[in-house]
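In: missing the sequence, but the structure's below:
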């Protein structure tokens, strides 16, 4: 029986890694993206080897009509992975209200509303799995990332609450919480800052997008059939 998963933010480095891992596991994919047309085109080319079906969905999740577009584009659904996001590196005192509203809507309001719109499709299946890609900062907080920490913490709280609400319907809800991952998001760091960060990580290195993808695949699989409401830390021992 065919399995379909929606990945939001699929054109990013972590989203693309998740897509390739799930395609390898036999999933057909709805691939959401916003502005990164080149990224989604590259991903579609890379996914050809897995011989599944792929449906790209362009939508701005910071707007109501973007969320509606996603909901209207989904037919069969077995898994939902929320990976769309944008880091906000600013002192709170320097962060304007537009930036705060954008971050809250993109990371918290839209995942809640998209989940609400798509839950009936999971209920219809009688089973399913939802995974949020949160952040270590949503667990422990980070200076200069106060708003980002808050919205990622909100994702974790929502996932824990939802897991209790939908468990008897056969739906599991979990969180993958990455630490420092080798992506363009960390390009602003100097080599010295990267070395200092890696020194703080127990395993002595940054993680890879593929390692996040493997964690997502595990939580979606039957191997995690008795796991719900959990936060799977993928941080190399930076925080335990």
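Out: Nice, thanks for sending it over. Please read these numbers as outputs of a predicted model, since none were measured by experiment.

In: all contacts plus neighbour counts: C-alpha atoms, from now on.
Out: Will do.

In: Can you point out the buried residues in the longest helix along the chain?
Out: If you go by DSSP state H, the chain has its longest helix at helix 146-166. If you call a residue buried by 16 or more other Cα atoms under 10 Å, then helix 146-166 has these buried ones: 146-160, 162-163, 166.

In: For the helix or strand just after it, name the packing helices and strands.
Out: Next along the chain after helix 146-166, taking DSSP states H and E as the criterion, comes strand 171-178. Packed against strand 171-178 by the contact rule (3 or more Cα pairs under 8 Å, 6 or more residues apart in numbering; DSSP states H and E) you find strand 128-133, helix 146-166, helix 209-220, strand 231-234.

In: Quick one: list the elements packing against the third one.
Out: So that's helix 209-220. Counting by 3+ Cα pairs under 8 Å, 6+ apart, helix 209-220 packs on helix 13-24, strand 128-133, strand 171-178, strand 231-234.

In: Below is an additional structure, to be compared with the one above:
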């Protein structure tokens, strides 16, 4: 099986890119997993359109990127039982600090060209650890804006493969398909790990404490006038 992980901010066009990938793959060769927080219908749409096994995980109170990491080994087993040659995982795309890419996968960051020329810097880890940056909606910006956007991506990840597309019609996607064709199958599912380190620690906001102000919290905390993080207590 080959593992493809698609990340990116909300409404960047992740599902549109996945549809183009599925049109390229052999019929009914893939399984699809959608990670979201409260509500998602992409799994039903993909299953209906392509006739492939599809599931979703609603993370609820758990960070969606963390939920995706926790269920990935189960998802690989599920996709294997379904006879899938590819597992495509679509992240919720909410936390721009966590990155869901793993070893033995193709990591794809989907970015919208209309998100602003500074947006690559705001989601640096999501881009820096990816294999490919797919820039969507390029038909809605000028050539100058495209070039500035591309340079922003290059600043964050100098060696990343940049693919510009109108994902609704699939222009430029042949370059991504070549990367998928060249992707190696998983050799050791039990040995798969995250590519990068998750954010430092868990603070008391994460576990549900509602008070405001750093002095009411423990763990890795931050003050308004501090240059870095501060650790308080156990």
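Out: Alright, I've got the coordinates. Because the structure is predicted, anything quoted here is derived from the model rather than measured.

In: What's the TM-score once they're superposed?
Out: Superposed pair, TM-score by TM-score structural alignment, normalised by the length of the second structure: 0.46. Supporting alignment: 152 aligned residues with a Cα RMSD of 4.3 Å.

In: follow-up on the earlier one: include distance to residue 3 of the first structure when you put the helices and strands packed on strand 171-178 of the first structure into a markdown table, please.
Out: What follows is these, written out as a markdown table (distance: least, Cα to Cα, whole Å):
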| stretch | distance to residue 3 of the first structure |
| --- | --- |
| strand 128-133 | 10 |
| helix 146-166 | 20 |
| helix 209-220 | 11 |
| strand 231-234 | 23 |
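
In: Nearest to residue 58 of the first structure, out of these?
Out: Between residue 58 of the first structure and these, the tightest spacing by Cα to Cα is seen for strand 128-133, at 19.6 Å.

In: list the buried ones in that closest one?
Out: Quick answer for strand 128-133 of the first structure (16+ other Cα under 10 Å): 128-133.

In: now these in JSON lines, with distance to residue 209 of the first structure?
Out: Below are the buried residues of strand 128-133 of the first structure laid out as JSON lines (distance: Cα to Cα, whole Å):
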{"residue": "128", "distance to residue 209 of the first structure": "24"}
{"residue": "129", "distance to residue 209 of the first structure": "20"}
{"residue": "130", "distance to residue 209 of the first structure": "19"}
{"residue": "131", "distance to residue 209 of the first structure": "15"}
{"residue": "132", "distance to residue 209 of the first structure": "15"}
{"residue": "133", "distance to residue 209 of the first structure": "11"}
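
In: Which single one of these is nearest to residue 220 of the first structure?
Out: Using Cα to Cα, the buried residues of strand 128-133 of the first structure come closest to residue 220 of the first structure at residue 129, 5.8 Å.

In: follow-up on the earlier one: of the helices and strands packed on strand 171-178 of the first structure, which approaches residue 39 of the first structure most closely?
Out: helix 209-220 (14.8 Å).

In: ok so, going back, who are the packing partners of the longest helix of the first structure?
Out: For helix 146-166 of the first structure, the elements it packs on are helix 97-104, strand 128-133, helix 136-140, strand 171-178, judged by 3+ Cα pairs under 8 Å, 6+ apart.

In: Next, the buried residues of the lengthiest helix in the second structure.
Out: Using DSSP H, we find that the single longest helix of the second structure is helix 64-81. Within helix 64-81 of the second structure, the residues that count as buried by 16+ other Cα under 10 Å are 64-65, 67-69, 72, 75-76, 78-79.

In: next SSE after it?
Out: strand 86-90.

In: After that following strand, which helix or strand is next?
Out: Past strand 86-90 of the second structure, the next helix or strand by DSSP H and E is strand 106-112.

In: on that earlier part again, just tell me which of the helices and strands packed on helix 209-220 of the first structure ends up closest to residue 114 of the first structure.
Out: Per Cα to Cα, nearest to residue 114 of the first structure of these: strand 128-133, 11.6 Å.

In: angle of that closest one against helix 146-166?
Out: 170 degrees (axes from the mean of the first three to the mean of the last three Cα atoms, to 10 degrees).

In: Strand 128-133 of the first structure - contacts with which helices or strands?
Out: strand 79-82, helix 146-166, strand 171-178, helix 209-220.

In: Next, format these as JSON lines and append distance to residue 97 of the first structure.
Out: Compiled in JSON lines, those are given as follows (distance: least, Cα to Cα, whole Å):
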{"stretch": "strand 79-82", "distance to residue 97 of the first structure": "24"}
{"stretch": "helix 146-166", "distance to residue 97 of the first structure": "11"}
{"stretch": "strand 171-178", "distance to residue 97 of the first structure": "26"}
{"stretch": "helix 209-220", "distance to residue 97 of the first structure": "31"}
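
In: Out of those, the one nearest residue 13 of the first structure is which?
Out: helix 209-220 (6.4 Å).

In: Give me the buried positions along the closest one.
Out: Result for helix 209-220 of the first structure [16+ other Cα under 10 Å]: buried residues 209-217, 219-220.

In: Can you give me the neighbour number for the closest residue to residue 178 of the first structure other than its chain neighbours?
Out: The shortest distance from residue 178 of the first structure to any non-neighbouring residue, by Cα to Cα, 6 or more residues apart in numbering, is to residue 234 (4.6 Å). When counting by other Cα atoms under 10 Å, one arrives at 22 neighbours for residue 234 of the first structure.

In: distance of residue 234 of the first structure from residue 209 of the first structure?
Out: For residue 234 of the first structure, the distance to residue 209 of the first structure (Cα to Cα, to the nearest Å) stands at 10 Å.

In: Kindly report the same for residue 72 of the first structure.
Out: To residue 209 of the first structure, residue 72 of the first structure is 29 Å away according to Cα to Cα.
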